[in-house]
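Student: coords below, sequence missing:
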């Protein structure tokens, strides 16, 4: 598996890593969820070089995670807004944040608390079964080949 061809792999995890699988991509995505939209603000908050930031934003636009919207003509300036595809990455980001809050905090505690607007409570993200609503853990899940699974050489010869 080559890093520059992950998006072509027949594996959903590899294809996702092709989009969000480096530290700068994840940090840009974090800023998007914190409602940052403009190039200069990303750069200021992340202390990232212009070249790296432009590359990550271009990649997110290419994969449909962000859309680029002009907000000024002279000079041309753009905002980067999460698409539905981008918003669908929220559970992934929150899972990573929760892992960090659980395993990587120091004596000061969590750097951010997350509050549910509907009920007003602070929360920790949990993963549940979409069918029965029970919490999930890795030990409670079995996998089976799906319709997009690669065909084994023996199966394609039959």
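Tutor: Noted; the coordinates are in hand. Everything numeric in this text was worked out from a predicted model, so none of it was measured.

Student: going by C-alpha atoms from here, please, whenever you check contacts or count neighbours.
Tutor: Noted.

Student: next, count neighbours for residue 19.
Tutor: 19 (other C-alpha atoms under 10 Å).

Student: confirm that residue 44 sits in a helix.
Tutor: Yes. Per DSSP: H, G, I helix; E, B strand; the rest coil, residue 44 lies within a helix segment.

Student: residue 37 versus that one, what's the distance?
Tutor: Note on residue 44: its distance to residue 37, by C-alpha to C-alpha, to the nearest Å, is 12 Å.

Student: for the two, indicate the residue with more neighbours.
Tutor: Neighbour totals were compared for residue 44 and residue 37, and residue 37 leads with 20 against 10 (other C-alpha under 10 Å).

Student: now stretch 54-65: buried residues?
Tutor: By neighbour count on 16 or more other C-alpha atoms under 10 Å, the buried set for stretch 54-65 is 56-61, 64-65.

Student: so of those residues, which ones are in helices?
Tutor: If you go by DSSP state H, the buried residues of stretch 54-65 have 56-61 in helices.

Student: what helix or strand does residue 80 sit in?
Tutor: Assigning secondary structure by DSSP states H and E places residue 80 in strand 77-82.

Student: outside of the following helix or strand past that strand, which residues touch it?
Tutor: Next in sequence after strand 77-82, counting helices and strands by DSSP H and E, comes helix 84-87. With contact meaning C-alpha atoms under 8 Å, 6 or more residues apart in numbering, helix 84-87 is reached by 64-66.

Student: here comes the other one, which I'd like you to weigh against the first:
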């Protein structure tokens, strides 16, 4: 489904990271993985699919392809500032999966703050004063860049 005609930030983000291989590549990049071979080996993904996803993430400015410091003939894929901003998204997906799709044996991964060694609180939507908010506590309004699609979505027509 081509969705580029829809001017919505969720749609624009999903076009870049919405494929599950892309999410797994990002998850692995956040865990320090950088090389094509490492992604392919750990994910057990075909080289053509991996190449396509890496090119898409690189073209979108989420990853940057740079020459390897260890071997000038190979390349590494590093998270850009835009890629780093996706960290709460990946954490939210992990948390949702642990809550709603548990394996019955316990958390698959523990997320600990390096400095203290304590579990992180996770990703939440916070008020201006730092309180956690639920979806029903947030009012959505059309912003100055909204088109008719967004205005209809938020009931501002």
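Tutor: Looks like it arrived, so ask away. Given the structure is predicted, the values throughout are model-derived calculations rather than measurements.

Student: TM-score of the superposition?
Tutor: Superposed pair, TM-score by TM-score structural alignment, normalised by the length of structure 2: 0.87. Supporting alignment: 147 aligned residues with a C-alpha RMSD of 1.6 Å.

Student: rewinding a little: could I get the ones in helices among the buried residues of stretch 54-65 of structure 1 as a markdown table with distance to residue 145 of structure 1?
Tutor: Converted to a markdown table, these look like this (distance: C-alpha to C-alpha, whole Å):
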| residue | distance to residue 145 of structure 1 |
| --- | --- |
| 56 | 33 |
| 57 | 34 |
| 58 | 33 |
| 59 | 30 |
| 60 | 29 |
| 61 | 31 |
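
Student: closest to residue 100 of structure 1 among those residues?
Tutor: Closest to residue 100 of structure 1 out of those is residue 56 (22.9 Å), distances taken as C-alpha to C-alpha.

Student: so that closest one makes contact with residue 27?
Tutor: No. Counting by C-alpha atoms under 8 Å, residue 56 of structure 1 does not reach residue 27; the two are 10.1 Å apart.

Student: and stretch 22-40 of structure 1, what's buried?
Tutor: For stretch 22-40 of structure 1, using 16+ other C-alpha under 10 Å, the buried residues are 24-33, 36-39.

Student: which part of structure 2 lines up with that stretch?
Tutor: Per the alignment by TM-score structural alignment, stretch 22-40 of structure 1 matches residues 19-37 in structure 2.

Student: picking up where we left off before, have a look at how far, on average, the strand holding residue 80 of structure 1 is from structure 2.
Tutor: Its aligned residues in structure 2 lie a mean 0.5 Å from strand 77-82 of structure 1 after superposition (mean C-alpha distance after the TM-score superposition for structure 1).

Student: that strand aligns to what range in structure 2?
Tutor: Going by TM-score structural alignment, strand 77-82 of structure 1 sits over residues 74-79 in structure 2.

Student: equivalent range in structure 1 for stretch 107-118 of structure 2?
Tutor: So stretch 107-118 of structure 2 sits over residues 110-121 in structure 1, by TM-score structural alignment.

Student: could you tell me the end-to-end distance of that stretch?
Tutor: Length of stretch 110-121 of structure 1, first residue to last, C-alpha to C-alpha: 16 Å.

Student: endpoint to endpoint, stretch 32-44 of structure 1 covers what distance?
Tutor: From its first residue to its last, stretch 32-44 of structure 1 covers 14 Å (C-alpha to C-alpha).

Student: residues making contact with it?
Tutor: 28, 31, 49-50, 53, 78-82, 90.

Student: next: stretch 48-65 of structure 1.
Tutor: Contact partners of stretch 48-65 of structure 1, identified using C-alpha under 8 Å, 6+ apart, comprise 19, 24-25, 28, 39, 42-43, 66-68, 80, 82-87.

Student: again, only this time at 7 Å
Tutor: Here stretch 48-65 of structure 1 makes contact (C-alpha atoms under 7 Å, 6 or more residues apart in numbering) with 25, 43, 66-68, 82-83, 85-86.

Student: so can I have a markdown table of these showing distance to residue 141 of structure 1?
Tutor: Listed next are these as a markdown table, based on distance: C-alpha to C-alpha, whole Å:
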| residue | distance to residue 141 of structure 1 |
| --- | --- |
| 25 | 29 |
| 43 | 40 |
| 66 | 32 |
| 67 | 35 |
| 68 | 39 |
| 82 | 31 |
| 83 | 30 |
| 85 | 25 |
| 86 | 26 |
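
Student: for structure 2, what spans make up the helices?
Tutor: Secondary structure of structure 2, counting by DSSP H: helices at 9-17, 20-30, 36-43, 47-59, 81-84, 87-100, 148-153.

Student: can you list these in a markdown table and add distance to residue 111 of structure 2?
Tutor: Formatted as a markdown table, the helices of structure 2 follow (distance: least, C-alpha to C-alpha, whole Å):
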| stretch | distance to residue 111 of structure 2 |
| --- | --- |
| helix 9-17 | 22 |
| helix 20-30 | 12 |
| helix 36-43 | 20 |
| helix 47-59 | 25 |
| helix 81-84 | 16 |
| helix 87-100 | 9 |
| helix 148-153 | 35 |
